[in-house]
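J.: show me how the following folds:
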Amino acid sequence: MRGAATILAFVLALLLATGPSRAEDGYDLWLRYRPLEPAYAKEVRQIAPALSVDAPPGPTIDAATAELSRALGIWLGHPLALVPDAREALQLCRRDRPCAAALPTLRGTGPPGSFGIDRVGSRTVISAADDIGLLYGSFALLRHIQQQAPLNALPQADAPRVAIRMLDHWDNLDGSVERGYAGRSIFQWWRLPGYVDPRLTDYARANASVGINAVAVNNVNAPATFLTPRFIAKTRALADTLRPYGIRVFLSARFSAPRDLGGLTTADPLDPEVQRWWQTKADEIYAAIPDFGGFLVKANSEGQPGPQDYGRSHADGANMLARAVGDRGIVIWRAFVYDPDPAVERTMQAYNAFQPLDGQFDSNVVVQVKNGPLDFQPREPVSPLFGAMPKTQLGLELQITKEYLGFSTHLAYLAPLFEEALDTGGLGRDERATLADIVAGGPTSLIAGIANIGSDRNWSGSHFDQANWYAFGRLAWDPTRSSDAIAREWVAQSFAPDPVLIDAVVPMMLTSRQTVVDYMTPLGLAHLMGSDHHYGPAPWVDDLERPDWNPVYYHRADADGIGFDRTAEGSNALGQYPAGLAKAYAEEGDPALPFLLWFHRKRWDDRLATGRTVWDELVVRYDRGVAGVDAMALQWNGLRSRFDARRHGEVAALLAVQQHEARWWRDASIAYFQSLSRRPLPPGHAAPPYPLEWYRTQRFPEAPGI
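T.: Below is the predicted model:
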């Protein structure tokens, strides 16, 4: 019965794949199972002529067989046969079954999800100790074939280095998505639980294909409504849909829920009535969703309630919730906080709030720390908390949605940003330890990414933003992977395994993030974006409620110079880092100067390692960014014949928008900083076409994601 259902599902998928509705609109993401080159397809038929399954029946095994049938049926040219005899077949082998006796070694052992792929005589065997490992191994085999990689290099073993690989959705009750640039929420709360959009199964497939195994389904700024029985039932429907793909559901919990929902007069974490309320609520959720992952909490940040409202610490609040959850799940406590006293330098606030609490958090608490000490800027140094809390499980928070990097309009491949953070060394007592070393390993190790997934047909708002979702999953599984290798995988699967195409597109992707840095925040500048919507340049803003919400707070430009002195002579934010890393960040002899104005205040006429003055270098970087976008657009247009017309045209249109907006960033920023520096532009660099006041008066009430 299960085999018949799988074949029927494949036939339906094949009909859809060949019908007019299957235009190249980006819906298939990187799971585009298109016909292979004939010679390669012949080799695939030899290693996977049919499918044999030696594993207990279950929904995850069904998901694996359905995926293999979907892809191999297209590649073989006929439905994939399910056979009981594995002598000449692709086999799924659970290691507690008789099939394991024939394996030469038990490869791919390790944490949940580990798998091995072996050639055993005329069989190709995907083996794992658990069902989810067989699903991950199936996706790994399909990924290898999609790239038309040599099949004699097939044997492999893989295991996740990070236990919890999580997407955080900032989706709201009304279907809007905070910092979302790809349409409405895919969760459709209004229709749940009675109707679950079939698209959520494709969402689960995409996540499982890159190893993502956890999802927080609601905004960290969520109301307590998500904890009501009505919404627990809705969340249960989501959990039931995602579970076969190894994905556990988390909820963002509002700390004041005992007051908001329970009728209590307090949410003090040390109050026994509050503790009982959370224990009862956790029991209610686990009764409905036995594999519920736990709570994600934003507390005492940007107006959200928290334990400090009652004179308690973040550890008091996190531990109270962790004890309610118990050994059934975890509590993820975000370290993105504001000090009540804005006189404390902004980038030092999270360290000051959390580092003294090291060792005070329960074992099922993960403190989730953003990659940098500010707020997902195009470039930041790593947060000094990493390495400073050895007795606390720290999780890494990355932003996949491009809140500060051009929304879904600008092409910016974020894997180099992620890799730059993960490869940062000199953290903690062991100077050889990298950020990847700190966040990997252990049953509660965690890397989370703020998703940019919405109801747009292509999921992410633009085709190249899909690469950031893909890259996040691959790096969360193994933080040592390279941006280049991940980009090559993604291009081959999403477009075509064409070496000429790959060699042309991948370098463009790898330089795209630096290009954005150059035309938005060169030389270590940060937070120059417009207020609230964070769209477009606004380095002149100085009228917001808190000083550290204003761009002028961060660049500190005036007639004398520019930059934030975070050395010992200034705020001494450098003092929060280990000595070796602090020295590297303070380096001024590097021509790249990635953090110059982040850590130093410089006079406009100071001479830099590049041989230019600060003012001239700033202008050169802005123009380099504009030239980088022009080069991407030119490169893309030259590849027209190698792409399907629809996706090529959509990318080309967005690159034209990016060309316009890169110039806007360049012109507005130069106009503003020149009004302070009073220096002429270096020879060969054009003046902005409009006066500064024109740029200052631009308004964008329609900007998405607020």
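J.: okay, CA-based contacts and neighbour counts for the rest of this
T.: Will do.
J.: need the contact list for V337.
T.: A299, N300, S301, E302, Q349, A350, A353 (Cα atoms under 8 Å, 6 or more residues apart in numbering).
J.: distance check, L154 against T124.
T.: 9 Å (Cα to Cα, to the nearest Å).
J.: now list whatever residues contact both of these two.
T.: Contacts common to L154 and T124, judged by Cα under 8 Å, 6+ apart, are I117, D118.
J.: for the two, indicate the residue with more neighbours.
T.: T124 (25 against 16; other Cα atoms under 10 Å).
J.: how about the more buried one: what's its closest non-neighbour residue?
T.: Computed as Cα to Cα, 6 or more residues apart in numbering, the closest residue to T124 that is not its neighbour in sequence is L90, at 4.7 Å.
J.: could you say which helix or strand holds T124?
T.: strand 123-128 (DSSP states H and E).
J.: hmm, I typed the wrong one, I wanted C93.
T.: strand 90-94.
J.: run the chain-centre distance for that strand.
T.: 32 Å (Cα atoms, centre = their mean, to the nearest Å).
J.: following that strand, which helix or strand shows up next?
T.: Following strand 90-94 in sequence, per DSSP H and E, is strand 115-120.
J.: and that next one, how far out from the chain's middle?
T.: 30 Å.
J.: I'd like the structure of this one too, to check against the first:
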Amino acid sequence: MKTATRTRLQLLIFVAACCVSHFACAQFYFENNDGYRLWQKYDTIEDKVTRQQMREKLKTLNISGNSATTKIIREELKYALTGLLGHPPRLSQKLEDQQLIIGTPETLPKKVYSQLNPLEKLGEEGYRIRSLTVQGKNLTVIIGNSDTAILYGTYHLLRLIQTHTNISALNITEIPKIDIRVLNHWDNLDRHVERGYAGESIWDWHKLPDYKYQRYYDYARANASIGINGTVLNNVNANPDILRPEYLQKVAALAEVFRPYGIKVYLSINFSSPHIIGGLKTSDPLNSEVAQWWKSKADEIYQLIPDFGGFLVKANSEGQPGPGDFGRTHAEGANMLADVLEPHGGIVMWRAFVYANEKNEERSKQAYSEFKPLDGQFRKNVLVQSKNGPIDFQPREPISPLFGATPQTPIMMEFQITLEYLGLSTHLVYLGPLYEEVLNTDTGAKGKGSTVGKIIDGSLFNNTISGMAGVANIGSDRNWTGHIMLQSNWYVFGRLAWNHEQTAKDIANDWIRMTLTNDHETVNTISNMMMASRETTVNYMTPLGLHHIMGTGHHYGPGPWVNNLGRDDWNPVYYHRADSQGIGFNRSATGVNAIEQYHPELRQLYAKPETTPDEFLLWFHHLPWEYKMKSGKSLWDELTHHYYQGAENVKQMHKEWLKLESKIDPHPFNQVKMALEIQEQEAIWWRNACVLYFQQFSRLPIPSGLEKPQGTLAEYKAAQFPYAPGQGG
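T.: You can find the predicted model right below:
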């Protein structure tokens, strides 16, 4: 009998025996193993020895407490262990019968708790998993200072079981390195998702607050399983209507669903809301009536949602209103909001994605120029939320110079999980290596070892609050992310937000084992594909530091020729600056001098072409086509080889996947197979279009050994995609 079929029968029997609850009616759509269950796919462990060993350790369990969260823990363990081990665990109140004990210091038996002190350093979210011997009996214990903490610990134990890890001698202590770990949903009230490639928004605002989809609960389960503790429900280009009473009732309904999973809700706000929906003549943050309006609105929100997280603000960027409209600074705008949230324990996440062409400053420099002078002027409950790079979620960018530049102001990381500039949802691109590359970059802000990770977790400058946000790739598609492999980006974001010192490869291996297969050889094959996928994509899209050469609006496909947009810095030609003399953007001291914003170590590294790493060469320097690279090739030859290598690597990745047909369940196998077919075609499209375009400036031949690009440049330039996903946002 097939594993999926066997598991389906077992779980249906289990469900029939369960009382009805939000969890018991959870996602039992296993016919096609279509990706809905994400990494919480609790199929039966096929290895009988491993399964039996786990059974012996987990026959009986006790979860103390009767909160909504402890009820979730009981249901999750029943559901998971029934699927993984083939039978439900037995609940027992007698210590001599128990094998798995889960609780807090207030609820655990004293004989157990006494062996686990002290717990103060765990805080409210940290947990400990220990193998103990009590009265001659071997126990596995999960303890934390809150019910949310033991929920996190429960999911950690389930991960160990799913990945076939030996659980006989556990001594695990986990404490999150970052306080605020949130998803940013760029979702509109009409369910359109800006830069979303997995269907409509999962929030059905029309049916809320009364109709709560099972998907909301499963969303919360998935987030809790990777330590995400917050969600911003709406687009940063915010509709003021989200603050109207009828919509706050809908927000409160979602908050009620998420609360037992340790997840707070946040809202993006439109800075001009006092004027647009409040009827005031102004939204000036220093106007007393405006401040009172926001205070009243905050009081209203917290009356409905006592644990409301706070506001995310996009201000004075891409046409959004902000304090600059009234001659006020970002700090003055943020502080006004912070003051009304502070009594309730709320925070302000103020985005640093600001650029304005009237300032006549190169775009990559503008965030630093705006926020560096304001360091120390923000309230303690304000975080400045910066994208990882200085432009806009490119396949590769150097880090934003803001990291390390504001020691008195906590900088919150903003990563993109959705693939706005990386092939939408049809390209297999695992973002773990990108996140890892950024977090491990040494800024030199306080000498060697001043990594971005240490800046955003608050440890480098002793900040009292820290945060990491990810722009979600979640939608209404059955598999949540439009491409089952892209679930891994949601997963790795959560794991790294909890602990950025983990490796992207280890996290990828866990995700594969939990989602696709535990076959060792197959895991290695898929892991290698995933780990190479981001570099592969950079090669066929934007090698050697090229950036922002995607199509207009939808950012789909190549568009290095675009030069007709309303602002210079919206046009790809602005960024690559290809001409007969060479290619690249001179951001060195002889150009726009963006390198001056970095600390000396990085400034010196990027100052000259010969010291600049190849991956950032054309980001910082405009160089002749015949410039000699470290490889010995000319710049033209090197650039062309990268484009061809990227396309070839996708072809090889496709071949490797086809070899796994007998190792992967049919539905996920075919999902990925179809997407890889698209990716292979589009990698060649990118290669051909870019090489032909840049060749007209270099006037050099295609390097020997490489096939001539198919088609003509005119044909590639003529292609239009008015209805591509992401258009209009």
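J.: where does the TM-score land?
T.: The TM-score (TM-score structural alignment, normalised by the length of the first structure) is 0.97; 701 aligned residues with a Cα RMSD of 1.9 Å.
J.: can you get me a residue count around the counterpart of Y155 of the second structure in the first structure?
T.: Superposed on the first structure with TM-score structural alignment, Y155 of the second structure falls opposite F139. F139 of the first structure: 22 surrounding residues under other Cα under 10 Å.
J.: what do we get in the second structure for F564 of the first structure?
T.: That one, F564 of the first structure, aligns with F585 by TM-score structural alignment.
J.: quick one, strands of the stretch 351-500 of the first structure?
T.: Counting by DSSP state E, counting those that start in this stretch, the stretch 351-500 of the first structure has strands at residues 365-370, 394-399, 446-450.
J.: residues in the second structure aligned with the first one?
T.: When strand 365-370 of the first structure is aligned against the second structure using TM-score structural alignment, it corresponds to residues 382-387.
J.: give me the buried positions along the matching stretch.
T.: V382, L383, V384, Q385, S386, K387 (16 or more other Cα atoms under 10 Å).
J.: re earlier: please report how far the residue nearest to the match of Y155 of the second structure when sequence neighbours are not counted lies from E67 of the first structure.
T.: Nearest residue to F139 of the first structure, sequence neighbours excluded (Cα to Cα, 6+ apart): S209, at 5.4 Å. Remark: distance between S209 of the first structure and E67 of the first structure (Cα to Cα) = 10 Å.
J.: again with R254 of the first structure
T.: Per Cα to Cα, R254 of the first structure is found 38 Å from E67 of the first structure.
J.: who's more crowded, those two?
T.: More crowded of R254 of the first structure and E67, by other Cα under 10 Å: R254, with 25 against 22.
J.: average offset of stretch 293-302 of the second structure relative to the first structure?
T.: Comparison of stretch 293-302 of the second structure with the first structure after fitting gives an average deviation of 0.4 Å (mean Cα distance after the TM-score superposition for the first structure).
J.: so that stretch corresponds to what in the first structure?
T.: So stretch 293-302 of the second structure is aligned with residues 277-286, judged by TM-score structural alignment.
J.: same question, stretch 321-328 of the second structure
T.: So stretch 321-328 of the second structure sits over residues 305-312 in the first structure, by TM-score structural alignment.
J.: show me how far that stretch is from its chain's centre.
T.: From the chain centre to the centre of stretch 305-312 of the first structure is a distance of 30 Å (Cα atoms, centre = their mean).
J.: roughly how far does the nearest residue to K608 of the second structure once chain neighbours are set aside sit from R363 of the second structure?
T.: The shortest distance from K608 of the second structure to any non-neighbouring residue, by Cα to Cα, 6+ apart, is to S588 (7.4 Å). Going from S588 of the second structure to R363 of the second structure by Cα to Cα gives 14 Å.
J.: same check on V49 of the second structure?
T.: From V49 of the second structure to R363 of the second structure the distance is 59 Å (Cα to Cα).
J.: check T640 of the second structure too.
T.: 28 Å.
J.: more neighbours: which of those two?
T.: T640 (24 against 17).
J.: in terms of helices and strands, where is the alignment partner in the first structure of the more buried one?
T.: In the first structure, T640 of the second structure lines up with V619, judged by TM-score structural alignment. Element membership for V619 of the first structure, per DSSP H and E: helix 614-637.
J.: same deal with V265 of the second structure?
T.: Counting by DSSP H and E, V265 of the second structure is found in strand 264-269.
J.: R205 of the first structure -> the second structure?
T.: In the second structure, R205 of the first structure lands on R221 (TM-score structural alignment).
J.: one step back: what comes into contact with the match of stretch 293-302 of the second structure?
T.: L227, I232, P258, G262, F292, L321, R323, A324, V325.
J.: residues contacting the aligned partner of the last one in the second structure?
T.: With TM-score structural alignment as the criterion, the equivalent of V325 of the first structure in the second structure is L341. Contacts here follow Cα under 8 Å, 6+ apart; on that basis L341 of the second structure touches K295, A298, G310, I347.
J.: kind regards, and thank you for your time.
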